[in-house]
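Novice: can't give you the sequence, but here's the structure:
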């Protein structure tokens, strides 16, 4: 290139994705902790995504549920908490301090201020009262270990108090102190989601006290998070980084400078990798297939997705809010979608047949059979339904 920067083409980006996201056969790992560390974070908005994303990357997925339950609820080596873009993720527990300082502090201050403002407008008690309720609720949670919102309210009845939100507006409603306060405490890194009330696909969780972690300087934490993410997902554009982190562009640029990121050229413009990650990366030994869940960290990893997902496929694979559904991958790109029918059958459809021959179809069928095997009697419906997923199960 005339500017002297190394160019990383689409083929190499797909090779990096296959290896670093543990999707190629030789790159798969043996524990959920290794999966989460490789991806930085697992999307946790839909509880099933965590398990399905792990299972897609384990060398032996048969123990996906047992192993992931162990990591989340017995060993607590993984923790479900708010992170980037005010979204719930599952992180390695060792990352919680970095995530909180880099992305949670600013959001937490905004959430608490919004709660106090809404309560004041409704004539509800003041900040001192709320602080008293908070301390009582945290003390109750410490005694109980884990608890539902209702169980906490039995210990601290003031959590049940309600106030009118947005009075006189079309979206006026009643908010409970407990619901809003627990959300604020989650963003503040004081509480995390514990065991679900039902199976691993349940959307209802108990609450638990967050693991203790040091308070880190924001700039240093942002540098640490960006370094980890670029190691997993680089190269990426500035727009990708701003979107994934939810930071201001000035924060992204400051962190890029602090970690000594190296600029490279991509088909869509300038991208960045770590300073020691400029050399070419050879691809996996053989083509690979994967069935990834809705909101999978790989499918949702970049804002600019044309290098692995053709734009014409998006209407079928995304919901109206931009959430990706279950996807079928062949050798580094999305080629279709999959779903689970009521009888448990895993069905799939190819939307982009380019390069998808008999070898690809056999590999995809094999992955579908493996997925159906470890799911067993469990039925999974994505929290965010997409047009093709709904069509496949109809």
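Specialist: Here it is on my side, so go on. Keep in mind the model is a prediction, meaning the values are calculated, not measured. Numbering: from 1, shown residues only.
Novice: only C-alpha atoms for contact and neighbour calcs from this point on.
Specialist: OK.
Novice: Please enumerate the strands of the stretch 51-200 of the chain.
Specialist: Counting by DSSP state E, counting those that start in this stretch, one finds strands in the stretch 51-200 of the chain at the ranges 78-82, 88-92, 146-147, 162-165, 173-176, 191-196.
Novice: Tell me which of those is the most buried.
Specialist: strand 78-82 (a mean of 27; mean count of other Cα atoms under 10 Å).
Novice: now it, how far from the centre of its chain.
Specialist: Average the C-alpha atoms of strand 78-82, do the same for its chain, and the two points are 10 Å apart (Cα atoms, centre = their mean, to the nearest Å).
Novice: other SSEs contacting it?
Specialist: The contact analysis (3 or more Cα pairs under 8 Å, 6 or more residues apart in numbering; DSSP states H and E) places strand 78-82 against strand 88-92, helix 177-187, strand 191-196.
Novice: contacts for that strand?
Specialist: Contacts of strand 78-82 from elsewhere in the structure, counted by Cα atoms under 8 Å, 6 or more residues apart in numbering, are 33, 44, 71-72, 88-93, 104, 186-187, 189, 192-194.
Novice: what do you get for stretch 142-151?
Specialist: With Cα under 8 Å, 6+ apart as the test, stretch 142-151 has contacts from 141, 178-179, 194-195, 205-209.
Novice: Got another one to weigh against that:
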């Protein structure tokens, strides 16, 4: 590789500790700062967004209020579909780039699929769907915001059903409401707002979305690539293709557009931004309790540099979703769970030493303190989390 710089696993872990705001001296002062550092917070499980931010905030910043202000008052963060057809929370400054690079193509496929399913399993056609959407948008313009159930009461068409997969083993009756609202959300016409209930609830209210600039898809991919490499680089082409869900040709074009430079990793060739070749000093020792689906744990396809492959079976479910994890200096060293009485239990899967155990205990106490009476159960249960939660 000639003069190509080699970045070993230790330096990658140092970058992770600093750039993902996990080392104590690197922690964020606001939810927006934490979200911006990570580019995307997994939003499939609402509680994970709050837990991920809480792990990265400096002392004295109350996590729930900070996240709720950023999501529902300041508008610094926005919840929307993104990579791999998954709901994420993004900095609002990146919403247009995500929409153009990733969400819009998925929305086209989603609308096409919905029309196909309606044609096969009902008497509804494109005109019926367009009128239903018009009524939903008109209702939200009057109400300001509403839950799916409230919209169903106001727009009876949303309570309609259709037969999914007629004549197949997957045949079943499905509601029109969830599919229509998802399509409108993916197209950027409506947005998820404050939920009905607590911060752990997924019963979101819907509201009309603010118009986003219609960016050129290639420019949007380059913008998202620039932010992600700044947070998570170096990364291999396989990492980037997996994380974005883009075609490999689009990944390569985006890398070229941002002027990414090749580096050598244990896994092969990685990529960094052109101004990111300087060594990153290792931060002070740090521990963290990260939630299920945390963006640090789910940021790369190749994870051996921070996760012992022998621990995968305990920490992941069968679909590849990671559960709550315990970290020490950039490595996953165990898992944790909350028991019905509110106590947090953890288990180390490797001997991390006495200093690590003290730091992990301190993080456990910190998390226990702000959770208080709240009980959090991950949406995707993993073997170790299930065991610890009932132990």
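Specialist: Looks like it came in fine. What you are looking at is a predicted structure, and each value in this text was computed from that prediction instead of being measured.
Novice: Turn the strands of the stretch 51-200 of structure 1 into CSV, including distance to residue 25 of structure 1.
Specialist: Formatted as CSV, the entries for the strands of the stretch 51-200 of structure 1 read as follows, by distance: least, Cα to Cα, whole Å:
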stretch, distance to residue 25 of structure 1
strand 78-82, 24
strand 88-92, 23
strand 146-147, 38
strand 162-165, 51
strand 173-176, 48
strand 191-196, 31
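Novice: Distance to residue 19 of structure 1 added to the helices and strands packed on strand 78-82 of structure 1, as CSV?
Specialist: As requested, those are exported to CSV (distance: least, Cα to Cα, whole Å):
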stretch, distance to residue 19 of structure 1
strand 88-92, 20
helix 177-187, 32
strand 191-196, 31
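Novice: what about the helices in the stretch 101-250 of structure 2?
Specialist: 104-121, 126-143, 148-154, 176-186, 217-232, 237-244, 248-257 (DSSP state H, counting those that start in this stretch).
Novice: Make a ChimeraX selection of the buried ones in the contacts of stretch 142-151 of structure 1.
Specialist: If you want just the buried ones from the contacts of stretch 142-151 of structure 1 in ChimeraX, going by 16 or more other Cα atoms under 10 Å, the selection is:
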select :141,178,194,195,205,206,207,208,209
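Novice: For the contacts of stretch 142-151 of structure 1, work out which two are farthest apart.
Specialist: The two members of the contacts of stretch 142-151 of structure 1 with the most space between them (Cα to Cα) are 178 and 195, at 18.7 Å.
Novice: Identify the residue nearest the geometric centre of structure 1.
Specialist: When structure 1 is reduced to its mean C-alpha position, the nearest residue by Cα atoms, centre = their mean turns out to be residue 43, at 1.9 Å.
Novice: Just give the nearest non-adjacent residue to that residue, would you?
Specialist: Leaving out its chain neighbours, the residue that sits closest to residue 43 of structure 1 by Cα to Cα, 6 or more residues apart in numbering is residue 89, at 4.6 Å.
Novice: Let me see the contact set for that neighbour.
Specialist: Residue 89 of structure 1 makes contacts with 41-45, 80-83, as judged by Cα under 8 Å, 6+ apart.
Novice: now residue 199 of structure 2
Specialist: Under the criterion of Cα under 8 Å, 6+ apart, the neighbours of residue 199 of structure 2 are 46-47, 50, 64.
Novice: at 7 Å what do you get?
Specialist: Going by Cα atoms under 7 Å, 6 or more residues apart in numbering, residue 199 of structure 2 touches residue 47.
Novice: Please apply the same query to residue 38 of structure 2.
Specialist: In this structure, residue 38 of structure 2 makes contact with 20, 231, 295, judged by Cα under 7 Å, 6+ apart.
Novice: List only those of those flagged as buried.
Specialist: Buried residues within the contacts of residue 38 of structure 2, defined by neighbour count using 16+ other Cα under 10 Å: 20, 231, 295.
Novice: Which single one of those residues is nearest to residue 200 of structure 2?
Specialist: Closest approach between those and residue 200 of structure 2, by Cα to Cα: residue 295, at 17.9 Å.
Novice: Please say which position in structure 1 the closest one maps to.
Specialist: Taking TM-score structural alignment, the alignment pairs residue 295 of structure 2 with residue 297 from structure 1.
Novice: my read: that match touches residue 40, true?
Specialist: No - using Cα atoms under 7 Å, residue 297 of structure 1 is not in contact with residue 40; the gap is 8.9 Å.
Novice: okay, and the common contacts of these two?
Specialist: By the contact definition Cα under 7 Å, 6+ apart, residue 297 of structure 1 and residue 40 are jointly contacted by no residue.
Novice: what about the strands of the stretch 51-200 of structure 1, which gets the closest to residue 10 of structure 1?
Specialist: Taking Cα to Cα as the criterion, strand 88-92 is the member of the strands of the stretch 51-200 of structure 1 that comes nearest to residue 10 of structure 1, at 28.0 Å.
Novice: For that closest one, grab the matching residue range in structure 2.
Specialist: Against structure 2, the aligned range for strand 88-92 of structure 1 is residues 87-91 (TM-score structural alignment).
Novice: mean deviation of the matching stretch from structure 1?
Specialist: On superposition with structure 1, the average gap between stretch 87-91 of structure 2 and its aligned counterparts reaches 0.7 Å (mean Cα distance after the TM-score superposition for structure 1).
Novice: ok, residue 118 of structure 1 - contacts?
Specialist: With contact taken as Cα under 7 Å, 6+ apart, residue 118 of structure 1 is in contact with residue 165.
Novice: before we move on, the earlier item: can you add distance to residue 260 of structure 2 and give the buried ones among the contacts of residue 38 of structure 2 back as CSV?
Specialist: Compiled in CSV, those are given as follows (distance: Cα to Cα, whole Å):
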residue, distance to residue 260 of structure 2
20, 20
231, 14
295, 22
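Novice: now, which of the residues you listed sits nearest residue 122 of structure 2?
Specialist: Distances from residue 122 of structure 2 to these, taken as Cα to Cα, are shortest for residue 295 (39.6 Å).
Novice: Please identify the buried residues of stretch 5-21 of structure 1?
Specialist: Along stretch 5-21 of structure 1, these residues count as buried under the neighbour rule (16+ other Cα under 10 Å): 6-8, 11-21.
Novice: Likewise for stretch 346-364 of structure 2?
Specialist: The neighbour-count criterion (16+ other Cα under 10 Å) identifies 346, 348, 356, 359-361, 363-364 as the buried residues of stretch 346-364 of structure 2.
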